[in-house]
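Undergrad: Here is my input; please provide its structure:
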Amino acid sequence: MPDLFDDDPLPDSKPAPLREDAPLADRLRPAILAEVIGQEHLTGPEGAIGRMVAAGRLSSMILWGPPGTGKTTIARLLADSVGMRFESVSAVFSGVADLKKAFAAADRAAEAGQRTLLFVDEIHRFNRAQQDGFLPFVERGTVTLVGATTENPSFALNAALLSRAQVLILQRLDHKALDQLLDRAEGLEGPLPLTPPAREALVASADGDGRFLLNQAETLYNAMLGEPLDPAALGAFLQRRVAVYDKDREGHYNLISALHKAVRGSDPQAALYYLARMLVAGEEPRFLARRLVRMAVEDIGMADPQALTQCMAARDAYEFLGSPEGELALVQACIYLATAPKSNAVYKAQKSAFKSARETGSLTPPQNILNAPTKLMKDIGYGAGYSYDHDAYEGFSGDNYWPEEMDPQTYYQPVERGFERDIAKRLDYWDKLRRDRE
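TA: Here you go, the predicted structure:
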């Protein structure tokens, strides 16, 4: 252990007392895991976190979820629940020196019989070499690592780090959870200066982000408004488009569900109606653009590959033109999707392939298709017997590309609609060539 850390006192693992003028979100931060809202699938008695706490032992984990869903809060409460030191670093503000100090302090704490939970916020922002630096400390138990990320861990984190940590997925906060947060805020600060429809609109505008919702509520409290705001006045006050709900209070999620199902059902008239309902109500156009892109890949896919291109172009057009002119591009994309041939073959293929990948682990591809950039790799057979498809009849070698321990699988099964009809014929032809050569 480096000498320069030997005389440093152990950092206090407990947060400093909150000031009276602390942000509302901090003052409402839960004191125990049972108070965490919206993540009961993890923190409840049957959840992964609930079970670990009940057993009194934590394993390293990655908390993956959208902003404002409670990742930092859960990490701190985890340490309190099992009597561990809480050490926190942020990949945005910390470097190698900060990590060395944290590990040194954890080593000293371990010598004193105290375990350390190291919380790393935005862990995906550390590069691969820095992520590798966690491994020896996690492996020998110096720290229990709890990383937080908004990015897909499969792409943002090293495989070696992922193999030593359990990935736990936090859900975006739904309407009920966000409403509970506002109830807690009103219990502390008093009723919000909003009419009931405006309160509903404020909840919907948060888009699952609890921290954002509480920050907006704090802005309203600080303004000391004399009269309650209606939805239109709320939107003007916050300088943010806020959805307006009619007397039946059909909400944000009901309308987006109706839009998605109308597109999937190839009803362009109904799809346009729900799209218009949301835009006129003040829904964020970028949210709608994201959902249209999702519809293009989930419900149309390869039946019309241009659907995704149309949606991305509509997104770009909106960014270029802004509102209201750019909303016409979203309308065009919506009509294109609703009138396109439908197929969920790509969506089903993804689910099947991901399931297979999880079940088969780390099987090695056959040697004939492995790259052999060095003499040693060539000598042991890498790349031997590879058939270059462009040299084969019809540009198709018919080689086997599956691991030896695994039978060939069929994940993608095109439908007899749109462009996928042609893909199906192509796949059938290649299957015939493969059978002939066998």
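Undergrad: Please count neighbours and contacts with C-alpha atoms only from this point.
TA: Fine.
Undergrad: Need the residue closest to the centroid of this structure.
TA: Nearest to the mean C-alpha position of the chain, counting by C-alpha atoms, centre = their mean, stands Gly65 at 4.9 Å.
Undergrad: Spit out the contact partners of that one.
TA: By C-alpha atoms under 8 Å, 6 or more residues apart in numbering, the residues touching Gly65 are 71, 148-151, 169-172.
Undergrad: In this structure Glu40 contacts Gly47, no?
TA: Yes: proximity of Glu40 to Gly47 meets the contact threshold set by C-alpha atoms under 8 Å, at 7.2 Å.
Undergrad: which one of the two has more residues nearby?
TA: When neighbours are counted by other C-alpha atoms under 10 Å, Glu40 and Gly47 differ, and Glu40 comes out ahead with 18 against 15.
Undergrad: who's in contact with the more buried one?
TA: Gly47.
Undergrad: same deal with the one 10 residues further on?
TA: Residues near Gly50 by C-alpha under 8 Å, 6+ apart: 42-44.
Undergrad: here's the other one to compare against:
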Amino acid sequence: MSTTQPMADLLRPSHLDEVVGQSHLLGEEGPLHGMLETGRLQSLVFWGPPGTGKTTLARLLAGVGDLHFEPISAIFSGVADLRKLFARARERRAAGQGTLLFVDEIHRFNRAQQDGFLPYVEDGTVILVGATTENPSFELNGALLSRLRVLVLRRLDAAALETLLGRAETALGHPLPLTAEAREMLITLADGDGRYLFNMIEQIASSPAEVIDPTALLRLVQRRAPAHDKDREGHYNLISALHKSLRGSDADAALYWLARMVAGGEDPLYIARRLIRFASEDIGLADPDALRHALAARDAWHLLGAPEGELALVQAVIYLATAPKSNAAYRAWKQARRSAEQHGSLMPPAHILNAPTRLMAELGYGQGYAYDHDTDSGFSGQDYFPDELPRQHYYQPVERGFEREISRRLAYWARLRSSQN
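TA: Model prediction:
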């Protein structure tokens, strides 16, 4: 084995059947298999986590299609580089050879630079294959995206990573000195990233240790934080997973996603704000204490910080997950907003307006108002909607938690209103 060539490059697959973890693309029902069978390779964008084989697949596709492989990185390339590249591709095309242009980190190009690809993709000067770890629907402009087929690469599962580990040991000529527990931990630490796995294997292979257990492994390899881009799609995916786990009353899943976010460096105050929103949107008056618990978690974090304040978030997550759920207040607010927008600036009925001046009293302000506390039931049953708007029913409480009691109160007042009108 070469001592200078990185293992990830040395063991890069030379045939498509050596690619692991992407059978959904390369299997008989997969889109890449169909393209290769028909011999019609189209422009693509590979979207997936790091270390899943995006560059490898592009390189192999060029070989299968007898295309010149032209790789560039959007981080290190500009307009001048692209012009030269397209000129070379035109010359090859005139000589009878096509070009597969592989653009790593394609989302790093700005909108104008992305537009620059359009005429060359349209006329077939290049087959464009982009690679991105970000959601193409957010990062690529519509014109370019409409000309590319998006293929999603999956993070490598344990079986795929074990296959790569076996290939590395074959290349080394001996098994790594890992205990069974350390071997399992190594796969876990790779976190679906084949390149990172090879990097760790290189560190292990250079160690003089005869036996490496989990403790020694953690000392030997540099442990990284779980993948979580705080300002990109990973950020929104994890908070969505936390929110939906809470809504589904799954405390254990909610705790897992909370742990993922904290381990990934998410701002705990952002998490607290989302818990506060959840308490109102998905629990509401089914459990009025939910909002108080969420607010208390935020205040506790402000007071304690990390790591002590994390337990307050944990407590809030468990409370919210196990609380009765209702979105009745959320739905009522949406309907009330819709009514306000549809009906314009309707005046309140005159009988509920104050009359601080003689003119206002002469105009009928406050006339006929019934003071609820003066009635035997403490409820007058008057109409408080604008005269032009029939009575509306926005809030429909559920038969769960405290809203069951609210529902009984509303029914009682409805009976009184009916009997008085």
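Undergrad: Superposed, what's their TM-score?
TA: Once superposed, chain against chain, the TM-score is 0.63 (TM-score structural alignment, normalised by the length of structure 2); 316 aligned residues with a C-alpha RMSD of 4.4 Å.
Undergrad: picking that back up, which among the contacts of Gly50 of structure 1 end up buried?
TA: 42-43 (16 or more other C-alpha atoms under 10 Å).
Undergrad: circling back: the residue nearest to the centre of structure 1 maps to what in structure 2?
TA: Taking TM-score structural alignment, the alignment pairs Gly65 of structure 1 with Gly48 from structure 2.
Undergrad: How much space separates that match from Ala336 of structure 2?
TA: Distance of Gly48 of structure 2 to Ala336 of structure 2, computed by C-alpha to C-alpha, to the nearest Å: 42 Å.
Undergrad: go on, Gly130 of structure 2?
TA: Distance from Gly130 of structure 2 to Ala336 of structure 2, by C-alpha to C-alpha: 46 Å.
Undergrad: Of the two, which one has the most company?
TA: Gly130 (27 against 15).
Undergrad: Pretty sure Pro71 of structure 2 sits in a strand.
TA: Yes: counting by DSSP: H, G, I helix; E, B strand; the rest coil, Pro71 of structure 2 falls inside a strand.
Undergrad: For Ile300 of structure 1, which residues are in contact?
TA: 307, 337, 340-344.
Undergrad: and with 7 Å instead?
TA: 341-344 (C-alpha atoms under 7 Å, 6 or more residues apart in numbering).
Undergrad: I'd like these written out as a markdown table, with distance to Arg85 of structure 1 and neighbour count added.
TA: Below are the contacts of Ile300 of structure 1 laid out as a markdown table (distance: C-alpha to C-alpha, whole Å; neighbours: other C-alpha atoms under 10 Å):
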| residue | distance to Arg85 of structure 1 | neighbour count |
| --- | --- | --- |
| Pro341 | 57 | 21 |
| Lys342 | 54 | 25 |
| Ser343 | 52 | 24 |
| Asn344 | 48 | 22 |
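Undergrad: which among those gets closest to Gly141 of structure 1?
TA: Asn344 (45.2 Å; C-alpha to C-alpha).
Undergrad: And Thr144 of structure 1, how far from Thr73 of structure 1?
TA: Counting by C-alpha to C-alpha, the gap from Thr144 of structure 1 to Thr73 of structure 1 is 16 Å.
Undergrad: Same drill for these two, tell me which one is more crowded.
TA: Between Thr144 of structure 1 and Thr73, counted using other C-alpha under 10 Å, Thr144 has the larger neighbour count: 25 against 17.
Undergrad: What lines up with that one in structure 2?
TA: So Thr144 of structure 1 corresponds to Ile127, using TM-score structural alignment.
Undergrad: Hmm, that match is touching Thr99, no?
TA: Yes: Ile127 of structure 2 is within contact range of Thr99, at 6.2 Å (criterion: C-alpha atoms under 7 Å).
Undergrad: aligned partner of Thr56 of structure 1 in structure 2?
TA: I think there's a mix-up here, since residue 56 of structure 1 is Gly and not Thr. By TM-score structural alignment, Gly56 of structure 1 lines up with Gly39.
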